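Undergrad: can't give you the sequence, but here's the structure:
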């Protein structure tokens, strides 16, 4: 009887030990799963600046958001590159910001316009230059875009409107403070920048 009682206690202790080990494994696995989900959810939380105030937003599926981000990046680059005022420091600041969004083709176009005296003309004629985006065509298979818009040159005595069509390619890169969308424009070129209208301002 004593032997049977000891054997029974051993079996019970063995069963308790096995159950304890299984319970511990379940707890460890559950903790890993919980931690993984917590990290994944935190990665989907991003902050954007709204007038200098950080605002928490949630990311949705990247494949759904990316085309929107591509268009936003293309529009932002063109707005920075072509929004000019008769102020040398303002022009340099905008150009510097725009060049974070593009490869060396942006710098080459800037140097080309500078050599032609375009920026000096903006300053000397007291002009304001802005753009109006009409549409942006994306080819996601080739990661290529075509930008359609108008360049408005507002002078004291004249209002010029020029067509602006450009194209380039897109490359996903690491997000940085200077490139929040994580998109680099490559092989950019202007296809058409012809004048489409001119309005004289008399009596000024």
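TA: Perfect, I can see it now. Remember, predicted model here, so these are calculated numbers, not experimental data.
Undergrad: make it CA atoms for all contacts and neighbour counts henceforth
TA: OK.
Undergrad: center of this protein - which residue?
TA: In the chain, the centroid-proximal residue (Cα atoms, centre = their mean) is residue 181; its distance is 1.6 Å.
Undergrad: was I right about it contacting residue 101?
TA: No. Using Cα atoms under 8 Å, residue 181 is not in contact with residue 101; the gap is 9.2 Å.
Undergrad: dropping in the other structure now:
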């Protein structure tokens, strides 16, 4: 009888070890499958570009992950193009052409209004050089269309002195197809702009 109990005890012990081993193998198998899938997904997001026998790696990511940064760059680039004015009318026209690719008719209406007021003509004839410096770009990417506000300084340099204006603009942004002229795949809509003089001096320094 004692031998029977001993055999039964050993059988239960073996069964417990077998169950533990099976559970361990199952856990290892599940972990391996998950790890392998993650590696496959990560590898599938990699793009390799070969240029002149040199290999470059790029990563594919969700467009919404980097959207706020792309919006800020899009707005910074647009303001630099639209508000940078040199005494060369051809340079002004080239900047405006590039700016129009990034925006809609609301910007074109602002441009036409400035034309009617002889703004660009007076700037060119007065040999005025205008540049901008972006201070802050506030982006709300939680809703669509995206909303943004840009605060920037406008510096005007002429023979008689230098003037600084504080500019503020608001707009909506929508997704469009990415192109060479609009690499961020965004277009500015409902653009509104206002400015106030902050300083005018012969000795103003940036």
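TA: Done, it's in. Everything quoted here is computed from the prediction, not taken from an experiment.
Undergrad: for the first structure, what's the longest helix?
TA: Residue-count comparison of every helix in the first structure, with assignments taken from DSSP state H, identifies helix 2-43 as the longest.
Undergrad: Relative to the first structure, which residues correspond to stretch 147-164 of the second structure?
TA: Taking TM-score structural alignment as the measure, the first structure aligns residues 144-161 with stretch 147-164 of the second structure.
Undergrad: Spatially nearest residue to residue 169 of the second structure, not counting backbone neighbours?
TA: residue 193 (4.3 Å; Cα to Cα, 6 or more residues apart in numbering).
Undergrad: which helices and strands sit right next to the helix or strand hosting the one you found?
TA: Secondary-structure assignment from DSSP states H and E places residue 193 of the second structure in strand 186-201. Using 3 or more Cα pairs under 8 Å, 6 or more residues apart in numbering; DSSP states H and E, the elements in contact with strand 186-201 of the second structure are helix 105-116, strand 161-175.
Undergrad: And residue 169 of the first structure, how far from residue 59 of the first structure?
TA: When Cα to Cα, to the nearest Å is the yardstick, residue 169 of the first structure and residue 59 of the first structure sit 25 Å from each other.
Undergrad: Neighbour count: those two, which is higher?
TA: Under the criterion of other Cα atoms under 10 Å, the comparison of residue 169 of the first structure against residue 59 puts residue 169 first, with 20 against 14.
Undergrad: Identify the residue nearest that one in space, chain neighbours excluded?
TA: Spatial nearest neighbour of residue 169 of the first structure, excluding adjacent residues (Cα to Cα, 6+ apart): residue 144 at 4.3 Å.
Undergrad: go on, residue 60 of the second structure?
TA: Using Cα to Cα, 6+ apart, the nearest residue to residue 60 of the second structure is residue 45, at 4.8 Å.
Undergrad: Do I have it right that that neighbour meets residue 61?
TA: Yes. Look at residue 45 of the second structure against residue 61 with Cα under 8 Å: they come within range, at 7.3 Å.
Undergrad: re earlier: which one in the second structure is aligned with the residue nearest to the centre of the first structure?
TA: Structural alignment (TM-score structural alignment) places residue 181 of the first structure against residue 184 in the second structure.
Undergrad: Tabulate the helices and strands packed on strand 186-201 of the second structure (CSV), appending distance to residue 41 of the second structure.
TA: Supplementary listing: those in CSV, determined by distance: least, Cα to Cα, whole Å:
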stretch, distance to residue 41 of the second structure
helix 105-116, 42
strand 161-175, 26
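Undergrad: which of those is buried the deepest?
TA: Between those, strand 161-175 has the highest mean count of neighbours, a mean of 19, where neighbours are mean count of other Cα atoms under 10 Å.
Undergrad: What segments of the second structure are helices?
TA: Under the criterion DSSP H, helices of the second structure are mapped to 2-44, 67-83, 89-101, 105-116, 119-125.
Undergrad: Read off where the fourth one ends up in the first structure.
TA: Counting by TM-score structural alignment, helix 105-116 of the second structure pairs with residues 104-115 of the first structure.
Undergrad: That stretch vs the second structure - mean distance after superposition?
TA: Superposed on the second structure, stretch 104-115 of the first structure shows a mean distance of 0.7 Å to its aligned residues (mean Cα distance after the TM-score superposition for the first structure).
Undergrad: now what about that stretch, what contacts it?
TA: Stretch 104-115 of the first structure is contacted by residues 95, 99, 119-120, 186-189 when judged by Cα atoms under 8 Å, 6 or more residues apart in numbering.
Undergrad: Can you tell me which of those comes closest to residue 18 of the first structure?
TA: Of all the contacts of stretch 104-115 of the first structure, the one sitting nearest residue 18 of the first structure is residue 186; the distance, using Cα to Cα, is 61.1 Å.
Undergrad: residues in contact with residue 145 of the first structure?
TA: Residue 145 of the first structure makes contact with 136-139, 167-170, according to Cα under 8 Å, 6+ apart.
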